[in-house]
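Q: Could you look at this predicted model? Sequence included:
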Amino acid sequence: MTYTAPSSNTIDNIISQTKFDDKGLISAIAQAPNGDILMLAWMNADALKETLSTGRICYWSRSRQTLWRKGETSGQQQHLLEARIDCDMDAILLIVDQKGVACHTGRRSCFYHGVTPSGLKDTSQPEISAEELYKKA
């Protein structure tokens, strides 16, 4: 599966149909080709346009209030294979080729807290330490 970017006009048309919330954001779910959900993040129109144009995943960081190119600090990049917008046009599913881990905790997926009758139980262990993941170059 290889991503081919639409024309700039097509991307602009897609963005004009997308229903961003009152903060200008849509939820973006990153999923591996095998169906594993890797993470949920947010996109504004600029992040969506960059992602659809380049095929490299770009999110909006709500905490930093800036574009966040996945992996620019950690090297754990995501590359777009396919994008799907939901029926309400207010959420996007990104099928991605994940380089390394998706979660800032060093796990492949951010969704590792399993709900059990006795409370939460971690379903996976880190594949890389946070220190190694974010070591300064």
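A: In hand now; what should we look at? Residues are numbered from 1 along each chain as shown.

Q: C-alpha only now, for contacts and for neighbours.
A: Will do.

Q: Neighbours of Ile57, how many?
A: Residues near Ile57, counting by other C-alpha atoms under 10 Å, number 25.

Q: isn't it right next to Glu82, touching?
A: No - using C-alpha atoms under 8 Å, Ile57 makes no contact with Glu82, being 11.1 Å away.

Q: Which residue is most remote from the mean position of the chain?
A: The C-alpha centroid of the chain is most remote from Ser118, which lies 30.7 Å away (C-alpha atoms, centre = their mean).

Q: gap between that residue and Ser124?
A: Distance of Ser118 to Ser124, given as C-alpha to C-alpha, to the nearest Å: 17 Å.

Q: Repeat that for Ala28.
A: Relative to Ser124, and taking C-alpha to C-alpha, Ala28 is found at 23 Å.

Q: More neighbours: which of those two?
A: Ala28 (23 against 14).

Q: tell me the secondary structure for that one?
A: strand (DSSP: H, G, I helix; E, B strand; the rest coil).

Q: Leaving aside the residues adjacent along the chain, what's closest to it?
A: Excluding its sequence neighbours, the residue lying closest to Ala28 (C-alpha to C-alpha, 6 or more residues apart in numbering) is Ile92, at 4.8 Å.

Q: Against that first model, consider the following:
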Amino acid sequence: MSTEPSAKQADDLEEGVVLRPRFDAAGLVTCVTTDAASGEVLMVAYMNAEALQKTVESGEAWYFSRSRKALWHKGETSGHVQRVVEIRIDCDQDAIWLRVDQTGGAACHTGRRSCFYRAVVPGAGGADSLAFVDAERLFDPDAVYGKAGHGHSDD
């Protein structure tokens, strides 16, 4: 049996008006979160059905932590919640795009505005390196999460 949608199902997914997210085998869908005003990518996380439902109902971002295997309200610990401006879904409904107002200015658990604060610098002989860009810390993660509490991307 094929796991690909039939032609009718694909048409319903791509052109229909009913939200039918296609969660993966683990029950998750990838979520890209951007700043609603600037369009800057803040983070990439995952949602399960409950996280998506809570996001829609509350107007604040909820995710599913793969490392903790638990629902996660963004900003619950840091206070840097994400107020949802718009939720979009891609053409085949297997990825979510949240446009948010990021309170407190920082989306990353490292205290930075965005989780994407390093750029790849191609190196000679395949020895690529990373360069810090837009890496200013807006809060001290040790003060917010404690020394052992921020070794993951889920706050």
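A: Noted; the coordinates are in hand. As the structure is a prediction and not an experimental result, all values here were calculated from the model.

Q: Now do the strands in the first structure.
A: 26-31, 37-43, 58-61, 66-69, 78-85, 91-98, 113-116, 119-122 (DSSP state E).

Q: surely Trp97 of the second structure meets Thr33?
A: Yes - here Trp97 of the second structure reaches Thr33: they are 5.8 Å apart, a contact under C-alpha under 8 Å.

Q: neighbour-wise, which of these two wins?
A: Thr33 (25 against 16).

Q: Look up how far Asp12 of the first structure lies from the equivalent of that one over in the first structure.
A: The alignment partner of Thr33 of the second structure in the first structure, by TM-score structural alignment, is Ala30. Distance, Ala30 of the first structure to Asp12 of the first structure, by C-alpha to C-alpha: 22 Å.

Q: Ala102 of the first structure now?
A: For Ala102 of the first structure, the distance to Asp12 of the first structure - C-alpha to C-alpha - is 28 Å.

Q: For those two, indicate the residue with more neighbours.
A: Ranked by neighbour count (other C-alpha under 10 Å), Ala102 of the first structure and Asp12 place Ala102 first, with 23 against 16.

Q: Which position in the second structure pairs with the more buried one?
A: Ala102 of the first structure maps onto Ala107 in the second structure, by TM-score structural alignment.

Q: ok, Glu127 of the first structure - contacts?
A: Glu127 of the first structure makes contacts with Val101, Gly106, Arg107, Arg108, as judged by C-alpha atoms under 8 Å, 6 or more residues apart in numbering.

Q: Does Leu38 of the first structure touch Ala102 like I think?
A: Yes - counting by C-alpha under 8 Å, Leu38 of the first structure touches Ala102, with 6.0 Å between them.

Q: Now list whatever residues contact both of those two.
A: Taking C-alpha under 8 Å, 6+ apart as the contact rule, Leu38 of the first structure and Ala102 both touch Arg108, Ser109, Cys110.
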